[in-house]
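K.L.:
Sequence first, predicted model second:
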Amino acid sequence: MLDDWIRLAKQSKNTKLKKKAVTMRTYRKGILAWYGYHLSIGKVEGINNKIKVMKRNAYGFRVERYLTLRLYALHDCHITRNAG
């Protein structure tokens, strides 16, 4: 069904729709994988964003271990304890 939509959109005269069809074709595999497994990377992206903010705020920490401890305290340790 997605392939049919992409084909019809590419045949359209609407340039924005054509551009959207190219994007959908590029990410086709990921889009269809979501329907099979219902996985989202939203939680991981949220954690990464929190870490980036922490690193910006931690500029000048003298002890690297302190930053590590702050990262563990930032969110659930069950997620980060075994991560690297």
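P.N.:
All right, it came through fine.
K.L.:
Only C-alpha atoms from now on, for both contacts and neighbour counts.
P.N.:
Fine.
K.L.:
nearest residue to Leu74 other than its sequence neighbours?
P.N.:
Lys50 (7.8 Å; Cα to Cα, 6 or more residues apart in numbering).
K.L.:
another structure for you, compare them:
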Amino acid sequence: MLIAHRTGILAGYDCHLSTGKVEGINNNIKVMKRNAYGFRNKKYFKLRLYALHDCRITQNVG
């Protein structure tokens, strides 16, 4: 199996990308969803998502 995926595995060493920032954003969204359980207003939740990152990361979303 490793031989079959050898090029993809070795490409990870050539291209040093980290998904840490995206994982942090996803974690913040999950925490906010847990805290907002029971709220009925989806528009307010969307506004909270934008405010969560101070519109630096999510400015082109939506």
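P.N.:
Arrived safely. Predicted model, so just to flag it, every value in this text is computed and none were measured.
K.L.:
Which helix or which strand is home to the residue nearest to Leu74 of the first structure?
P.N.:
helix 42-57 (DSSP states H and E).
K.L.:
Counting neighbours, which bits of that helix end up buried?
P.N.:
Under the neighbour-count criterion of 16 or more other Cα atoms under 10 Å, helix 42-57 of the first structure has 47, 51 buried.
K.L.:
now do stretch 45-62 of the second structure
P.N.:
49-50, 52.
K.L.:
Tabulate those (JSON lines), appending secondary structure and distance to Tyr37 of the second structure.
P.N.:
Output for the buried residues of stretch 45-62 of the second structure, formatted as JSON lines (DSSP: H, G, I helix; E, B strand; the rest coil; distance: Cα to Cα, whole Å):
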{"residue": "Leu49", "secondary structure": "helix", "distance to Tyr37 of the second structure": "14"}
{"residue": "Tyr50", "secondary structure": "helix", "distance to Tyr37 of the second structure": "18"}
{"residue": "Leu52", "secondary structure": "helix", "distance to Tyr37 of the second structure": "17"}
